[in-house]
Structure formats: C-alpha cells, structure tokens
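Student: Sharing a model prediction with you, sequence too.
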Amino acid sequence: MSTFGSHFRVTTYGESHCRSVGCIVDGCPPGMELSEADIQPQMTRRRPGQSAIATPRDEKDRVEIQSGTEFGVTLGTPIGMRVLNENQRPKDYGNATMDMYPRPSHADWTYLEKYGVKASSGGGRSSARETIGRVAAGAIAEKYLGLAYGVEIVAFVSSVGREFLFPPTATHPTAATNPEFLALLATVDRATVDAHQPVRCPSGEAAARMERLVGEFRDRQDSIGGTVTCVVRNVPSGLGEPCFDKLEALLAHAMLSIPATKAFELGSGFGGCQIPGSVHNDPFVKAAAAPPPTNASGPPRPRLTTKTNNSGGIQGGITNGEPVYFTVGFKPPATIGQAQHTARYDEEDGVLEAKGRHDPCVVPRAVPIVESMAALVIMDAVLAQQARERARSLLPRAET
C-alpha cells in the first residue's frame, strides 16, 4: 500500500507526470519548530537535473507545507506536504511506439496485470517521483531524532558497477572488518559526501573513478547500478519489535521499497558469511560512560558496548547502542537509449527505442532517499519504545 509506519505514519501520493506529488505525515509529536526550510535541503539533494550524469529533467522540487503547523510549530495533527510537477513532458512517452511495448524491467506489464490499467506516461506510481513524499517526511523525522537524541544519519555511494570505495579483499571480504571503513562510518558527514559531486562518494579518488564509469555508460546510451551505504549514529539502544518487526527487518522493508533496489545488507552483510565466528562475533566491553537514568526513580544501569560492530548495531532485532549501518543495492536504470528486442503487448516480437529523460545511474540521487527511509524507520521505532517505557514508568518498581 502507500502508507509506511505504525506510530509515525507516512502516506505518499502522486505519479511521475501528475500535477503534484507529496505526502501526509501522521504522528509527528507536537511542539516542534518546523518550516519548509527544514525540509528543502534534502529535497534539493534528491531532485533531478543536478549534473551531467543525472536525468536532465528540470524540477526544482519546492516543498510546501499545507497543514499540521501553526506559526512554524507542529500541532500534532497530520502534516500535509506537496511538490508541484513543473517540468512534465508526458509526450515523451505518449507515442504509438511506446504504447505498443511494456518497457523491459519497468513496471508497465506488472501494473497492467495487477490493476488492468496503467499510467500512460512514465512509470506512474512506480516512478522515482513518488520518493519525494518519503524525503519530505524523512526530513521531519530526522529533525525530531536530532533534537531528541542527537541522531545523525549519513549515506554515501560505496560502489558503482565494479568501482568500489572499499573493494572486498582476501583479508577483508566484508568492509565491516576494515579499519578504514569503520573510521569513515564514525566521522563521515553530508558536507564531505556532497563535496564529491556528482557521485556523492566521500573519497575524491574513488568518486572520480565512479564518475568516469557512469559517463562511459551514458555515452553509449546504457546504464549501470551501484550501492549506497548508510550509517545512523547515536541510535538509542532497545529499538526494534521482535519477532517480526525486528529493526533490521523494518530497515530491509523500507530500503527494498525504494524504486530500483535489489539488495540489502546489514553490518557485515554477505561478506560476513565468509569469515569464521571467532572473527565475526562482537565481544562486549564496558562503555566509557554510563547513560542517564531510564526513569527519575531508578539508578543508571551499567552499560556495555561492543569491541567490534559486525552486527551493524542490531542484535536479536534490537539496537545495542552502536552505530547502525547497512548497504542497499540499486540495479541499472531500466530505461536506456539503445534499441532493445522485446515483445509487444500483442505478443508480437519487436524493437523498442525508449524515449524520455533518465539517469544512467541512480545511486547518487538515491543517497537522500536512503537517509530519509532510515529516519522513518528509526522514528517509528523510537515512538514505539517511548510508549513502552512510559507505560512501564507508571508502575511501582518490581523487586528483581
């Protein structure tokens, strides 16, 4: 469906070439200062037309808050936001040739099979334009998480094709055991990521390699995929709802709902399957400082941390207080300029030459989308845990 979350609920609307796209956010705590200025930076990072290796569609993606605030403060009521589609060109898709073919690896055929009708231009609801609502809602969640807990969310491009920021090696089949990677997770920020435009890889040398590769595929009217890695720092411990709403399950759900995604790895990921348990296990050590009390009447509990973090900050589906990090795989964009032999809707063979404006690689623009979906997952889990802790705090302390 079009709604994500249980306590912080986000419903998105819109298609690729309709009049506007946006969302309704329900469950935002009241009393938080909020304006378009809090939301627009992430919208601008997501928007098309940013570079020569992105789609030339020229959308400014200016967000407008329609409801849920007064005098710049959240009311606790649903927050409505919209972005006008200002640079629609449905005629790029609405021609006789395009109407005859389900585009290879697009959702044209599956939407038609499911609904009996599909949008006549672009990807309709399956278009990346739908993610505008997610990014707007994610910016709200991220502001609350930052104010309440100091949560920091940073994503970056970690590979394009076979060009890697941290290539797997015999010594480090997973980046999780690479000290350079772990040091990056502890310090990387969005300014560093965005300094290496247009790829958004935090290493200038790796970004240059990736940009050259994308340019090569663009020039031959082809496309290429890649991966985005995301780290969430200062995550409260205790988040996640076993057994079926484990935090990694919710993150996987969120990330794999993003258009063009094909894979999700938490912590050590698939590379972690190649190392023994004696290396992969995360031993516990005493934390440098104890946390504040869980409630006013109770003493602070001793706090442990882990010496390593192959678990990606989650054990048993519950956050352990370490940074949460994961990687999302994106396929090559399905629309390419090359002629493709494929079947038509009438089941006859033919050749399709696709039209329209598309990215040769989506991963640079996916960075803020991944960050936003991470914010929505953490925000929903925080509100669930706050409700549990508040309910527990009203009871007399049990003898243990």
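Tutor: Received it, and whenever you're ready, just let me know what you need.

Student: okay, CA-based contacts and neighbour counts for the rest of this
Tutor: Noted.

Student: and the residue nearest to residue 222 when sequence neighbours are not counted, which of the three is it?
Tutor: Leaving out its chain neighbours, the residue that sits closest to residue 222 by C-alpha to C-alpha, 6 or more residues apart in numbering is residue 336, at 5.2 Å. Judged by DSSP: H, G, I helix; E, B strand; the rest coil, the three-state class of residue 336 is coil.

Student: State the number of residues packed around residue 336.
Tutor: For residue 336, the neighbour count with other C-alpha atoms under 10 Å is 23.

Student: Over to residue 83?
Tutor: Here the count is done by other C-alpha under 10 Å, and residue 83 has 23 residues near it.

Student: Could you verify that it is part of a helix?
Tutor: No. Looking at residue 83 with three-state DSSP, it is strand, so not inside a helix.

Student: Would you mind confirming that it makes contact with residue 62?
Tutor: Yes. Using C-alpha atoms under 8 Å, residue 83 makes contact with residue 62 at a distance of 5.8 Å.

Student: Contacts only, for residue 78.
Tutor: 24, 25, 26, 27, 28, 67, 68 (C-alpha atoms under 8 Å, 6 or more residues apart in numbering).

Student: quick one: which of those has the most company?
Tutor: Result: residue 25 is most packed of these (other C-alpha under 10 Å), 29 neighbours.

Student: all strands in the stretch 101-250 of the chain, in order from the N-terminus.
Tutor: 152-160, 163-164, 226-233 (DSSP state E, counting those that start in this stretch).

Student: Give me the angle between the longest one and strand 226-233.
Tutor: Orientation note: strand 152-160 sits at an angle of 160 degrees relative to strand 226-233 (axes from the mean of the first three to the mean of the last three C-alpha atoms, to 10 degrees).

Student: need the strands of the stretch 101-250 of the chain in CSV with mean neighbour count, can you?
Tutor: As requested, those are arranged in CSV below (neighbours: other C-alpha atoms under 10 Å):
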stretch, mean neighbour count
strand 152-160, 26
strand 163-164, 17
strand 226-233, 23
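
Student: Could you export those strands as TSV, including distance to residue 246?
Tutor: Converted to TSV, those look like this (distance: least, C-alpha to C-alpha, whole Å):
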stretch	distance to residue 246
strand 152-160	19
strand 163-164	30
strand 226-233	16
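
Student: second one coming, line it up with the first:
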Amino acid sequence: MRNTFGNLFTLTTFGESHGPAIGGVVDGMPAGVDIDMDFIQSELNRRRPGQSKITTARNEPDQVEFLSGVFEGKSTGCPIGFVVRNTNQHSNDYDNMRSVFRPSHADFTYTSKYGIRDHRGGGRSSARITISRCVGGALAKLVLRKIGISITAYTSQVGDIALDRDYRKYDLSSVESNIVRCPDAEAATRMEHLISEVKADGDTIGGIITCVVKGCPVGVGEPEFGKLHAVLGAAMLGINAAKGFEIGEGFNCVTSRGSQQNDIFTSNNGKIHTTSNHSGGIQGGISNGEDIYFRVAFKPVATILQEQPTVDKDGNNATLCARGRHDPCVLPRAVPVVEAMTAMAILDYIMLNNSTAVQY
C-alpha cells in the first residue's frame, strides 16, 4: 500500500478512522519557515466533523500535535511528524457491516486485495484519513504564501444547483461566509436546503468543487510524464469520493473550434500574458503564469441510511441498513482537502523546478 505523496515535498500518512490517531510525516519542508499554529489548526477546523447541521455529527476536536521538525516556532528542515487523536468513535455502529459489503464502498475491493479490512468506519478508506492531508497542505500553504501564491476552492455545484463556471463572477473571499462554502449566498441557501432534504431521507448527494490558484509563476511542471495538470488531476482523484477532474474549459472545450479556444498572447511592457484563459493556466503541461483553475466532481457518499441489497463476504445475498454518523454531502468538508492537495502538488513541483533549473 503506497502511503506517500510527492517527490521533494512529501507527505506520508498513517492511521485508521477508529484507531487511536491519524498522523503523518512531512519531509522536504524548507527550514526557517514561520509555523503559524493558529492557521494550521484553522485549516483542520474547516475539515473537522460536526461543524454544521449538514455534516456528520461525529464530534472531534481534531487538535494537531507536532512531534518533530519545529523549534521555537520555525521549521528546522527536519521531518515534521504530527498526530491528531481520535476521541469520538462509535465503533459499535459498524458491527452490522463486519461481514457485508456496502454498495459502492471500498469494503469489497479492500477485502479482495488484502484479505482483511477494518470495518469500523471504513478504516483506512475513511475520509477521516484526509486530516493528514490538511496538515500537510497547511504547511505547504505557509511556504506558498511567502512567494505570493494563493489557493481558493469552493463549492460550485450540489446536485443540480450549479454556479456559473466562470469563477471571476464571484467574490472568493466570501467562501467561508456560509456552511456550504459557496461564494453565492442565494445558491448556498438552496444548496443547504437540498442537503438537509437529502439527509432527512437517509440519503446522500454529490457535487462539484472549483479551485483557483493565483500567483503561480511561469515554468512549473514537466513537459512529459510530470505535466502539471496531470499531477493536479492525480492529486484530486486521490481524494475520497472524487470521480472527475477537468482543467480550464475542460469537457466544455469539445464544442469549440480552435479559433475560439486558443488563448491569444499579448505583451504589456514586455510582460507576456494571454487575452483569455481557456487553458486554465497550463499549456504543454507547464504553467504559463495565468490563473490555474479546475473542477473536481464528487460522487454521493456511499454509506446511506437506507436499506439496500448486498452480499456478505461469502457471496450470500444480504440486506444492509447502515448505522453511524455520515455526511449527507461531502462537498463542504472536501473544500479544504482540495486546497491542501493543490498546495502540496504546486509546492512539490516548484521545488522540482528549482532543483532542475539550468544555470548559465
């Protein structure tokens, strides 16, 4: 099982949903960076369960403890080890899932691959594992903001309630002003009502998160097997429940002609820009200095509180009615996870770019 993300800036994670703790080790963190603990904890608070009426009722403080790599408030350049204790597990809620497979969950595939699985909350396949990603992403953000790079994700669609695809039409500073994390207040209210209705039915619903990266310099990304959009796509599709990724115009571009889709270059006092940004800030796998923007589709959460037909581990027909505390919609809590994975991917490839730059 591969548990490490990245090349130079790496995150290795450990832990299970109902184990003693979730944790990880970040390696490659530059030395001398101010470690803003309040900021890091705030990133975890954005992801934590129990934060609103439309998220799981599991009530965890998700308080991060750093074990190494930080001295007198600064990174030392050594590996940063950390843990977040699990304190509010209800493992008995999962007893009826010990021998049966939840439809569309990782239960069957984990059992088939490893011959064993932790049925309590999904174990390693639980979205709770993304805690470690948020810690790693927060550390990456601390580095990126020193070089003027910002990352903002937001809920752009829940079910059939969708914002305009153009992120420039919205005030992205307002994302945290509502529990859905949507920059359009009216749409956020409708999304909240829809999620509440779905939750009352014991069901779940999916949606889309849009992410915008501002300030990424020209030249980040490798031209062949390390294309920046491919790296971002892999990072996003590695998030629990993510099922689709598109950058720039994405699938919408297939109805356009080249004359409509091409981003025309222009020069302003010798600085080259494009007059449009259909490419999403990446051309030939390399950043071009424009905003990087992409969309990630998330499926409805697999565990629903309705009776469903399934089979047990021996292949016998069974019926499952799941218990426990589950998100009716993953989107609000997935927003900081999308940002975290983006931050780590961008920082890692900036470091790779700097390490391979030819000096004349």
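Tutor: Happy to help now that I have it. Just so we're clear, the structure is a prediction, and the values are computed from it rather than from any experiment.

Student: can you pull the contacts of the alignment partner in structure 2 of the residue nearest to residue 222 of structure 1?
Tutor: For residue 336 of structure 1, the aligned residue in structure 2 is residue 304 (criterion: TM-score structural alignment). Shown in contact with residue 304 of structure 2 (C-alpha under 8 Å, 6+ apart): 202, 203, 204, 321, 322, 326, 328.

Student: okay, now residue 105 of structure 2: neighbour count?
Tutor: For residue 105 of structure 2, using other C-alpha under 10 Å, the count is 16.

Student: Which residues are in contact with the residue nearest to it when sequence neighbours are not counted?
Tutor: Leaving aside its chain neighbours, residue 105 of structure 2 sits nearest to residue 302 (5.6 Å; criterion: C-alpha to C-alpha, 6+ apart). By C-alpha under 8 Å, 6+ apart, residue 302 of structure 2 lies in contact with 102, 103, 104, 105, 204.

Student: How about the contacts made by the first one?
Tutor: Listed by C-alpha under 8 Å, 6+ apart, the contact set of residue 102 of structure 2 reads 108, 302, 303, 310, 320.

Student: Return the closest of the residues you listed with respect to residue 248 of structure 2.
Tutor: residue 302 (28.7 Å; C-alpha to C-alpha).

Student: what sits against the equivalent of residue 230 of structure 2 over in structure 1?
Tutor: In structure 1, residue 230 of structure 2 lines up with residue 249, judged by TM-score structural alignment. Shown in contact with residue 249 of structure 1 (C-alpha under 8 Å, 6+ apart): residue 317.

Student: Next, work out how far apart residue 249 of structure 1 and residue 370 of structure 1 are.
Tutor: Distance, residue 249 of structure 1 to residue 370 of structure 1, by C-alpha to C-alpha, to the nearest Å: 15 Å.

Student: Same question for residue 139 of structure 1.
Tutor: In terms of C-alpha to C-alpha, residue 139 of structure 1 sits 12 Å off from residue 370 of structure 1.

Student: out of the two, which sits in the busier spot?
Tutor: Applying other C-alpha under 10 Å to residue 139 of structure 1 and residue 370 shows that residue 370 carries more neighbours, namely 28 against 24.

Student: In this structure that one contacts residue 255, no?
Tutor: Yes. Under the criterion of C-alpha under 8 Å, residue 370 of structure 1 makes contact with residue 255 at 6.7 Å.

Student: before we move on, the earlier item: now for the strands of the stretch 101-250 of structure 1, which one comes closest to residue 289 of structure 1?
Tutor: strand 226-233 (16.4 Å).

Student: Which part of structure 2 matches that closest one?
Tutor: Mapping strand 226-233 of structure 1 onto structure 2 (TM-score structural alignment) gives residues 207-214.

Student: Give me the mean deviation of that stretch from structure 1.
Tutor: Superposing on structure 1 and averaging over aligned pairs (mean C-alpha distance after the TM-score superposition for structure 1), stretch 207-214 of structure 2 comes out at 0.3 Å.

Student: which outside residues touch that stretch?
Tutor: Outside stretch 207-214 of structure 2, the residues touching it (C-alpha under 8 Å, 6+ apart) are 149-159, 167, 290-300, 331, 335, 338-339.

Student: now do stretch 80-91 of structure 1
Tutor: 17-25, 57-68, 121-122, 132-133, 136.

Student: aligned partner of residue 311 of structure 1 in structure 2?
Tutor: Looks like residue 311 of structure 1 aligns to residue 279 there (TM-score structural alignment).

Student: Let me know the distance separating that match from residue 258 of structure 2.
Tutor: 12 Å.

Student: So for these two, which residue has more residues nearby?
Tutor: Between residue 279 of structure 2 and residue 258, counting by other C-alpha under 10 Å, residue 279 is the more crowded of the two (24 against 10).

Student: show me what contacts the nearest residue to that one once chain neighbours are set aside?
Tutor: Ranked by C-alpha to C-alpha, 6+ apart and with sequence neighbours excluded, the top spatial neighbour of residue 279 of structure 2 is residue 248, at 4.9 Å. Each residue near residue 248 of structure 2 by C-alpha under 8 Å, 6+ apart is listed here: 277, 278, 279, 280, 281, 292, 293, 294.

Student: and the third one, what does it touch?
Tutor: By C-alpha under 8 Å, 6+ apart, the contact set of residue 279 of structure 2 is 247, 248, 249, 263.
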